[in-house]
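[1] what follows is a predicted protein model with its sequence.
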Amino acid sequence: MARVSQEHLDARRRQIIDGAVRSFTQGGFHATSMQDVLREAGLSAGAVYRYFSGKEELIAAIVGEVFGTVRGAFEDAANQDPPPLPDKLLGQVLNIVLNGRVGGGSIEFPRLVLQVWAETLRNEELAAPLRQGFVEMRAAWGGLVDAYREAGLMPDDVEPDHVARTMMALAQGFIAQRALFGDAEVEQLEGGLRALMRMEVPKVS
């Protein structure tokens, strides 16, 4: 029997994840069955269950991909000289998540993110990778703060974790707006953040 190449295995796994994302965004996490995922992916039960035991593993894989993609974008930014300012960086990262390979660039993808967040409140199997991703993202932003300091863009007394939590809150809030109201654009977030970054306390004469 011919040995299946790693490229083929990776492509099949990609096909399953993309099908799951489409299914979950269309029908919701709880209303979607594994049969729905099978139909959307166009594969047999045996082919899918070879990679994933159920919906929880599929969601965990999607969460891992999103965090991995975002973390990679932050690490790339930290290696630039100088690194992009927060408004541009956050816009770049959100565009990658919304329009990139993860989720197939689905406009409904933020809705899936909200479903995952809600599900983690009751499902420890999903909560664990989300918490781990949160820790890794905070560390990635800590590296960016170091890069900002070295470039003379940020004072030495800034607490990296404060910056990390603030920027992540902005990204999460944007995703929530996009999912709930649909009219949030990345350019709006960039412009608003840029305006806030330019604020100065008036000098008292």
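    Cool, got the structure.

[2] can we go C-alpha only for contacts and neighbour counts from here?
    Will do.

[3] next helix or strand past whatever helix or strand residue 20 lives in?
    Applying DSSP states H and E as the criterion places residue 20 in helix 6-27. Later in the chain than helix 6-27, the nearest helix or strand by DSSP H and E is helix 34-41.

[4] show me what the longest helix belonging to the chain is packed up against.
    The longest helix of the chain (DSSP state H) is helix 124-150. Other elements packing on helix 124-150 under the criterion 3 or more CA pairs under 8 Å, 6 or more residues apart in numbering; DSSP states H and E are helix 55-78, helix 109-120, helix 160-181.

[5] quick one, which of the ones you listed is nearest to residue 198?
    Residue 198 sits nearest to helix 160-181 of all those, at 16.3 Å, using CA to CA.

[6] presented hereafter is structure B, for comparison with structure A:
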Amino acid sequence: MADIIAESGLSAGAIYGHFEGKHDIMMAVAQQVIGSRVSDLRDYAAGGPAPSPAEVMAHMLPGMTRDLAQPPLLLQVWGQAMVEGEMRELLWHVFGDLRDTYTYFFVAWAQEYEGLDEAAAHEWAARLLPMAIGLGQGFIVQSAVFDDFDAEAYLASMREFLPH
């Protein structure tokens, strides 16, 4: 909280006028980041063919790290969620939104390009989903940890291996 207060330029009393605590601040940030990424992806896909899983991921990941500004902070949140129930609840909520978004686009693509019916497309998307989430987490971890992380190379190899 001290870092958040210092960065905001507000006093401790003023920050608590906007938020009850750390959980509320983190929830607001997470909803803003995921919300803007989902909105951006929907705009990107509007009126055109369903984007492939590779396009969905390549569109989402750079924006997430750009919106977060400091990916190492996200790693701290993930670590804190392992020992704090409210933070774990926050992560479940955020990853739930992300999973729903990925599922929506993966199902649409599978129906349009693979010719799968709705049930089969949902089964296919459910198998792809854990890998997509893991690729996103890997992108964030590596961008936070490795000074020489090559985001473009990561995205290029991801495009090569995901359905496109």
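    Everything's here; your move. Keep in mind that this is a model prediction, so the values were computed, not measured.

[7] okay, the helix holding residue 20 of the first structure sits on what stretch of the second structure?
    Using TM-score structural alignment, helix 6-27 of the first structure lines up with nothing in the second structure.

[8] alignment lookup: residue 94 of the second structure to the first structure.
    Match for residue 94 of the second structure (TM-score structural alignment): residue 133.

[9] you'd agree its match is up against residue 66?
    No - counting by CA atoms under 8 Å, residue 133 of the first structure does not reach residue 66; the two are 9.1 Å apart.

[10] give me the neighbour count for the corresponding residue of the first structure for residue 25 of the second structure.
    In the first structure, the residue matched to residue 25 of the second structure (TM-score structural alignment) is residue 58. Summarising burial for residue 58 of the first structure: neighbours were counted as other CA atoms under 10 Å, giving 19.

[11] what sits against residue 58 of the first structure?
    17, 20, 52 (CA atoms under 8 Å, 6 or more residues apart in numbering).

[12] and the gap between it and residue 17 of the first structure?
    Using CA to CA, to the nearest Å, residue 58 of the first structure is found at 7 Å from residue 17 of the first structure.

[13] again with residue 139 of the first structure
    In terms of CA to CA, residue 139 of the first structure sits 27 Å off from residue 17 of the first structure.

[14] so these two - more neighbours on which side?
    Of the pair residue 139 of the first structure and residue 17, residue 17 is the one with more neighbours under other CA under 10 Å, namely 25 against 16.

[15] and that one, what does it touch?
    Residue 17 of the first structure sits in contact with 58, 61-62, where contact means CA under 8 Å, 6+ apart.

[16] one more: residue 5 of the second structure?
    Counted by CA under 8 Å, 6+ apart, residue 5 of the second structure has contacts 11-12, 15.

[17] of the residues you listed, which stay in contact in the first structure?
    For the contacts of residue 5 of the second structure, the contacts that persist in the first structure are 11-12, 15, with contact defined as both residues aligned by TM-score structural alignment, their matches' CA atoms under 8 Å.

[18] is it possible to export these to JSON lines including distance to residue 39 of the second structure?
    Output for these, formatted as JSON lines (distance: CA to CA, whole Å):
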{"residue": "11", "distance to residue 39 of the second structure": "33"}
{"residue": "12", "distance to residue 39 of the second structure": "32"}
{"residue": "15", "distance to residue 39 of the second structure": "28"}
